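Q: The sequence and its predicted three-dimensional model are supplied below.
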Amino acid sequence: MYKLGIDVGGTNTDAVLIDEKLNVAAEVKFPTSEDIYTGILGAVREVIRLSGIKKEDIRQAMLGTTQCTNAIVERKHLAPIGILRIGAPATLSVPPMVDWEEDLSRIATGIAIIGGGSEYDGKELAAFDTKGAEAFFREMKEKGVKSIAISQVFSTVRNDHELAAAKLCREIMGEEVHISVSNEIGSMGLIERENATILNAALWKVAEQFTEGFANSLKDEGITNADIYLSQNDGTLMTMEHARKYPILTVACGPTNSIRGASYLSKLKNAIVVDVGGTTTDFGVIQNGFPRESSVAVTIGGVRTNFRMPDVISIGLGGGSIVREKEDGTVTVGPDSVGYEITKKAMVFGGNVMTATDIAVRLGMAKLGDASRVGQIPKELADKAMEVIRGMAEDGIDAMKVSNEDCDVILAGGGSIVLPEKIQGTSSVIKPEHFGCANAIGSAISKVSGTFEKLINYNELPREEAILQAKQEAKELAVAAGALRETVEIIEVEDVPLAYYQGNTNRVKVKAAGDLR
């Protein structure tokens, strides 16, 4: 049995085949195409050709894609939606999408704020306005809206009004309507949680397109025995059905795949991962084998959200970053890049644009293309450029640290050939075998997770009992998502006291993960 892992990047689409013992059988890099699927098909065909395996031996296929991120950033392919907030009269002063850019806020066909919701302690704020909800859903049905975002004030404490609204929406708008409820997506904070729910609702067409497109692409290639999974941004996998329901969870799955892949290849469970692509470099942290989660609100395409996201910093440095020498002798690297056109425009490939890759080849750090073509680059200029690259890497690593101690660093991604071996602030710099396809490897070896999060008053339920129940709930969620029950283990436990709540209230969060069935 083999696993096929695919990760679609801005420059290359990487594909790997991994056997039952999680050894890499073959790996390829294939230029990413404008329509995405041509690049995926090319990578799949090439990796199968290199491995020589039979297509029927591929039993699992995993895809990591940037399409949801691109749709938000580029404002393309987003579906028109209806937005219902349950929180009147308390939340009327700040309407939904209040700080959204105009070109993105157009996705809202209708917005309504109705009575309901709860206080921070779970007490009912107001009675659920059933008639108001019914009128809104009927209006959206008449306008042909196919997706609804429902949010409720303090739904992370009490979600009964959200559930009632979702049931009512299904009854009025039909079984085919796509419903996103905020308690399943975001965390504390009405506006940010509501924003994440709105984006999730608007992405349903994109999700349907890339899940069906991937499945059809594999089928067309004769890969019919494989179960299909999508990478999500906590370093684990989800089924196609789950991806269609929660497409927002695929945002930033690329960096998490690289972090997971780098951890697996280096055998390190705790380190900083530096993933260098053709255009950008992502800095992330691996903790106990999984990406560290961001603890602050994350902005996507100008929208503040608070759903789970990896703690990642991205800078404009990559193998295709353009190198320029100014009149005063200083050298700049990036942030602009030749991207997927590196094989045409970089000097080592016969082009006339000086890139970070050309600098690495000129300094003897990498063997790529025709080295004689970069011999004209002055050594002094190349050294200056490398110092700039080194400084950018060191600044990024320092930004990810939680102390001033030196740390282990893992280099991943095809563009990491541009980074020097010695970087200040590190105890070791490791570039493992197969580093160039760490993202696709991370996708292929990923597990399935379940996360349980709830506010619990320890005066009503003792801490030990509450944590035990939360662990069991997290395990069941992982099994429901497709994990093999006997392999599920707890990978993260967190309880944070909330001083502004009554009693001894804590936010309890537990994550469990296990192998695919």
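A: Looks like it arrived, so ask away.
Q: From now on I want contacts and neighbour counts done on CA atoms only, so please keep to that.
A: OK.
Q: Show me the helices in the stretch 1-150 of the chain, by range?
A: Using DSSP state H, counting those that start in this stretch, the helices assigned to the stretch 1-150 of the chain run over residues 37-51, 67-74, 102-105, 130-142.
Q: Kindly report the same for the stretch 151-300 of the chain.
A: Secondary structure of the stretch 151-300 of the chain (DSSP H, counting those that start in this stretch): helices located at 160-173, 190-202, 204-220, 240-245, 253-266.
Q: which parts of the longest one are buried?
A: Judged by neighbour count (16 or more other Cα atoms under 10 Å), helix 204-220 contains these buried residues: 204-208, 210-211, 214-215, 217-218.
Q: Show me which helix runs longest in this structure.
A: helix 379-400 (DSSP state H).
Q: So which bits of the helix or strand following that one are buried?
A: Next helix or strand after helix 379-400 toward the C-terminus (DSSP states H and E): strand 407-412. Within strand 407-412, the residues scored as buried using 16+ other Cα under 10 Å are 407, 409-412.
Q: Out of the residues you listed, name the two that are farthest from one another.
A: With Cα to Cα as the measure, no two of the buried residues of strand 407-412 lie farther apart than Cys407 and Ala412, at 16.1 Å.
Q: I figured Arg308 was touching Arg292, is that so?
A: No - the criterion here is Cα atoms under 8 Å, and Arg308 misses it with Arg292 at 10.3 Å.
Q: Distance of Val16 relative to Gly318?
A: To Gly318, Val16 is 22 Å away according to Cα to Cα, to the nearest Å.
Q: on that earlier part again, determine which two of the buried residues of helix 204-220 are furthest apart.
A: Trp204 and Leu218 (21.4 Å).
Q: Isn't Tyr432 up against Leu268?
A: In this structure residue 432 is Pro, not Tyr. No - counting by Cα under 8 Å, Pro432 does not reach Leu268; the two are 10.7 Å apart.
Q: May I see the helices of the stretch 151-300 of the chain organised as JSON lines, with distance to Gly302 added?
A: Converted to JSON lines, these look like this (distance: least, Cα to Cα, whole Å):
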{"stretch": "helix 160-173", "distance to Gly302": "26"}
{"stretch": "helix 190-202", "distance to Gly302": "11"}
{"stretch": "helix 204-220", "distance to Gly302": "19"}
{"stretch": "helix 240-245", "distance to Gly302": "23"}
{"stretch": "helix 253-266", "distance to Gly302": "19"}
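Q: try this one next to it:
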Amino acid sequence: MATASSALRIGVDVGGTNTDGVILDLAQASTPSRGILAHHKSSTTKNPSDGINNVIETMFSQSSAIHPTDVASVTIGTTHFINAVVEMDQSRLAKVGVIRLCGPFSKDIPIGIDWPPRLRDIMCGHRSLVSGGLEIDGGLIAELDVEEVKREVEAIKAKGIKSIAIVGVFSPIDVIHRQEETAAEVVRSVYPEADVVCSKDVANIGFFERENAAILNASILDFARRTIHSFQTAVQKLNLHCPVFITQNDGTIIPASAAARLPIRTFSSGPTNSMRGAAFLMQNQDIKEAMMVVDIGGTTTDVGLLQKNGFPRQAAAYSEIAGVRTNFSYPDVRSIGLGGGSTVSKDKTGRLTVGPESVGYQIRQKALVFGGNTPTTTDYTVLGDASVDIGDRSKVDGQDALTSSLPEFKAKVKAMLEQIVDTMKTSPNPIPVVLVGGGAVIAPDSLNGASRVVKPNWSGVANAIGAATARVSGVIDSVESTESRSKTEVMEAVSQRAIEVAVTSGALRETVTIAEMESFPLQYIADKSRIIVKAVGDFDYSRTDIQSAPIMDVANGDFADDADHVASKTDGNHGDISREEAPSSGSLVHTKDSISTYRPRVGKRTWLLSETDLEFISTGCYILGTGGGGSPYQHFLRLRQMVRQGVTLRVISPDDLKDDDLVACGGAKGSPQVSTEKPVGDEILESQCELYAFLNKSPNAVVPLEIGGGNGLQGLIIGASNALDIPAIDGDWMGRAYPVSWQTTPVVYEKRATMIPTCISDGNGRIIFMTKAPTELDAERALRAALSQMGSHVGCAKGPVSGANTKKWVVKNTMSLAWRIGRAVALSRCTNTIDTVAESIIEEVGGAESASVLFKGKIVGVERVLKMGHAYGEVTIESTSDEKTDASKEKLVIPFKNENIYAKKVYSDGNEEILAIVPDLVTVLDAQNGEALGTQDYRYGLPVVVIGITASEKWTSTARGLEIGGPKGFGFHDLEYKPLGKFSKPASVIDEYDRDA
């Protein structure tokens, strides 16, 4: 039994090819030995238990002073689970039935809608929509219907599906009704042999991302149980009576018994361990800048950026696993099929190919230097470098085929590594590259784009070192009431809960600190905030209650089949699958040529949208949202599904409207936080149908309320519906996003209410009409009050406007503008020029006269408060110039009210200058991928680029326009509008590409 005096940690990383181990005494971490008492690398075995056993036994034999009672914990990192998903291996993946507790919502969005088709066919077996789900304030969408759940379970059982995922709307905040837990109990009573996963146990707020994660987790459960059982067996055979942990995606650890229930939390632990191990090994190096960590294993090369603070650069708000979008916090790591066991051959044209196939763990049987007959990268490396002492060199010396191909091999490996490093960079400037992993010997000593290449001591077992140094965490993500407590009191209470979770998971209480803390006031909901707190601490050596609970009651199973998959299929498939079947959440594959040569389909003055058009427009809409409007992603998926089902999406120019046409307008009204968790139902279309039934008229076209954010796509959804079947207009009433619907161009031109009557629907049986109001502001205030009682998210249908007035009031060609912006971002991504994506966007909106890059840096502060239902706050961005000290760095401050209001530069001498202000657009981009960031996405440490775009003259040409859409419209009466530049009218896609013109 480990005791309070136990000081040693064992870290083991089980890869597809090698199993690495290290015994570490952290008390000696600052010494030249770095506290590494023993380390070993051996081939991964068919049964992972044998490989772990062999590695630990060998390390014990290296030092007689190490005794099992000295070991405080064994921490294991593994790629087994993610490999099964990446390889799309049906023998290790189970089909899953999904039960959504959602009431009338989400029916138009199937499970796996944005998955790679092959993976969706393997996993997604059944979808049930049953009564249930919560509103964001904790109220019920509907009571859970137990009988309905029973019927759906019987249907799933009849299909022979034994894995079930239960996903409830806003289930992560459900501590009272416990709908997911109740549904799980029903499933177990009807179908006791089924595996059941509650989504709230898997991930946090974000309905579809959490559902995806729950499905992946449910599909892998049986394989995970068998694998982790084998890990426990290995430790027990060694007479180690200490807890067994598995490393998680964020670099922290989870007890083995919990990992068997939640294997998805370990999916990306391999690359994370490698980067944390690299950070540990480079602590004494004279490198004070970001580093690229290149981890070359037996089957893959994983590349990620290690920031100056010693932590991996995190991926954007969402991450992908084999093309499936999830909302876990992952390091931003990319993989290619290059490793020490990668096979080397020639294709039909005679060109040398390296990987992605690999001999995997069988390298000691199949590689030439070990007497095998399969040429591998290791064989070529031994032949070309006399300092590499692996296997028997005589078995490759003198082989003419290898010798003649050696220059081509070296050039190929060098080019592959240079390309993946270049892909991960956001700047063309050289950067230090740290080589780790057992396959690092195949890498050259220099790389183009690297200021230097470093391979530290013990780099071959960096993954195991990262596992051994991992800490324990506890995370709370909940919606809390601030009605009777101050924000400080609430944060303290939630922090204490996070600390308790960390301690329960095995952390030593006095070492636990709060690592992350964020608060998001919820719009249109009184006294409610979403609070996210993460606590991290060291493992408590004295704990006797954190032992490895048995995973299985059966003896260790036969892993021969699983190991054969490890050997024959490689981590390198991750790169191929991601490119061929799962790029960008199942979207189309784009290349420089495909984008440059793409022509939208336009004829007879009508633009017929394709999936490519939708992708471009969706990206552009969020950028034009200036931090607000909500993410268009969910609506993009819905539209793409419609296109795939044969629906025609039509867009026409406002110039082609007849004067007596009726132009509808509609969209979503409410909190962006709701739309991330509560899938759309029929609320938007229902409000339109109710309005026009009331008017006894039919519209001829539809215009989006705003082009910015999710509402930019609503005109397409409304227009393509069977109920209306009308074209959408290339334009909108804002030219951006604004927090309230009276901040529209019709209000600029007409003081009286012009879009009355208005109808709102919550999609759950509640509909309200506003038939009369003196002004649009009066109507807005009344409807906002109702909104808070209708789930804080409704569909809104504004009264129709004539074609004549539409042509006078509309901001023209904004859908074309979104398309051009999205195309620029896509081109930057596929040509690895994200560092200049802002400049590419600027060219599309009129060039330097119309827009500019306002600032580049990282977010260092975010404050949020709630006033009258709107999220007010301020984000502070600090320059990242290495030449300046912290005291001399410039800052950019952006206040926001749902949308960004202005950008104020604070110079190092304390002087301030407003660089851009509403109605001009201030938008913040994620510097890692060019994606827009909503104000709800602002996070400490995110690298960002801020751009400013001059607003339409519809806002700036009159005093009333500036009063409504300028700083006074946001309550800043002491600020005056100063134009950023000269407005450039967006170029019409219809005018440019109409083949009948």
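A: The structure has been received and is ready for your questions. Given the structure is predicted, the values throughout are model-derived calculations rather than measurements.
Q: Which one of the helices of the stretch 1-150 of structure 1 lies nearest to Met354 of structure 1?
A: The nearest among the helices of the stretch 1-150 of structure 1, by Cα to Cα, is helix 37-51 at 25.9 Å.
Q: How many residues are close by the equivalent of Glu241 of structure 1 over in structure 2?
A: Under the alignment (TM-score structural alignment), Glu241 of structure 1 pairs with Ser257 in structure 2. Neighbour count for Ser257 of structure 2, taken as other Cα atoms under 10 Å: 23.
Q: what about Ser257 of structure 2, distance to Asn53 of structure 2?
A: The gap separating Ser257 of structure 2 from Asn53 of structure 2 is 19 Å, by Cα to Cα.
Q: Tell me the counterpart of Phe694 of structure 2 in structure 1.
A: Aligned partner of Phe694 of structure 2 by TM-score structural alignment: none.
Q: and Thr330 of structure 1, how many residues sit next to it?
A: Thr330 of structure 1, neighbours per other Cα under 10 Å, totals 12.
Q: Next, the contact list for it, please.
A: Neighbour list for Thr330 of structure 1: Lys384 [criterion: Cα atoms under 8 Å, 6 or more residues apart in numbering].
Q: just the one 10 residues further on next, same as before
A: The neighbours of Tyr340 of structure 1, taking Cα under 8 Å, 6+ apart as the test, are 10-12, 31-32, 278.
Q: out of the helices of the stretch 151-300 of structure 1, nearest to Ala133 of structure 1?
A: Using Cα to Cα, the helices of the stretch 151-300 of structure 1 put helix 160-173 closest to Ala133 of structure 1, at 6.8 Å.
Q: In terms of secondary structure, what does that closest one contact?
A: The contact analysis (3 or more Cα pairs under 8 Å, 6 or more residues apart in numbering; DSSP states H and E) places helix 160-173 of structure 1 against helix 130-142, strand 147-152, strand 178-181.
Q: Tell me which of those sits most buried.
A: Highest mean neighbour count of these: strand 147-152, a mean of 28 (counted as mean count of other Cα atoms under 10 Å).
Q: Show me the contact partners of that strand.
A: 79-87, 116-118, 159, 161-162, 165-166, 177-183, 190, 193-194, 197-198, 200-202, 204.
Q: ok, now how distant is Ser449 of structure 1 from Val388 of structure 1?
A: From Ser449 of structure 1 over to Val388 of structure 1 (counting by Cα to Cα), the distance is 40 Å.
Q: do the same with Phe307 of structure 1
A: 35 Å.
Q: these two touch, right, Thr513 of structure 2 and Asp538?
A: No - the criterion here is Cα under 8 Å, and Thr513 of structure 2 misses it with Asp538 at 9.7 Å.
Q: These two: who's more crowded?
A: A count of neighbours by other Cα under 10 Å puts Asp538 above the other of Thr513 of structure 2 and Asp538, at 21 against 17.
Q: roughly how far apart are the more buried one and Glu500 of structure 2?
A: 13 Å.
Q: ok, now Val293 of structure 2?
A: 34 Å.
Q: likewise Thr403 of structure 2?
A: 61 Å.
Q: could the contacts of Tyr340 of structure 1 go into CSV alongside distance to Arg49 of structure 1 and neighbour count?
A: Shown next, in CSV, are the contacts of Tyr340 of structure 1 (distance: Cα to Cα, whole Å; neighbours: other Cα atoms under 10 Å):
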residue, distance to Arg49 of structure 1, neighbour count
Gly10, 24, 19
Thr11, 22, 22
Asn12, 18, 23
Pro31, 17, 22
Thr32, 19, 22
Gly278, 25, 27
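Q: tell me which of those residues is nearest to Ile441 of structure 1?
A: So of those, ranked by how close each gets to Ile441 of structure 1 (Cα to Cα), first place is Asn12, at 14.3 Å.
Q: Give the aligned equivalent of that closest one in structure 2.
A: Per TM-score structural alignment, Asn12 of structure 1 is aligned with Asn18.
Q: Could you find the counterpart of Phe214 of structure 1 in structure 2?
A: That one, Phe214 of structure 1, aligns with Phe231 by TM-score structural alignment.
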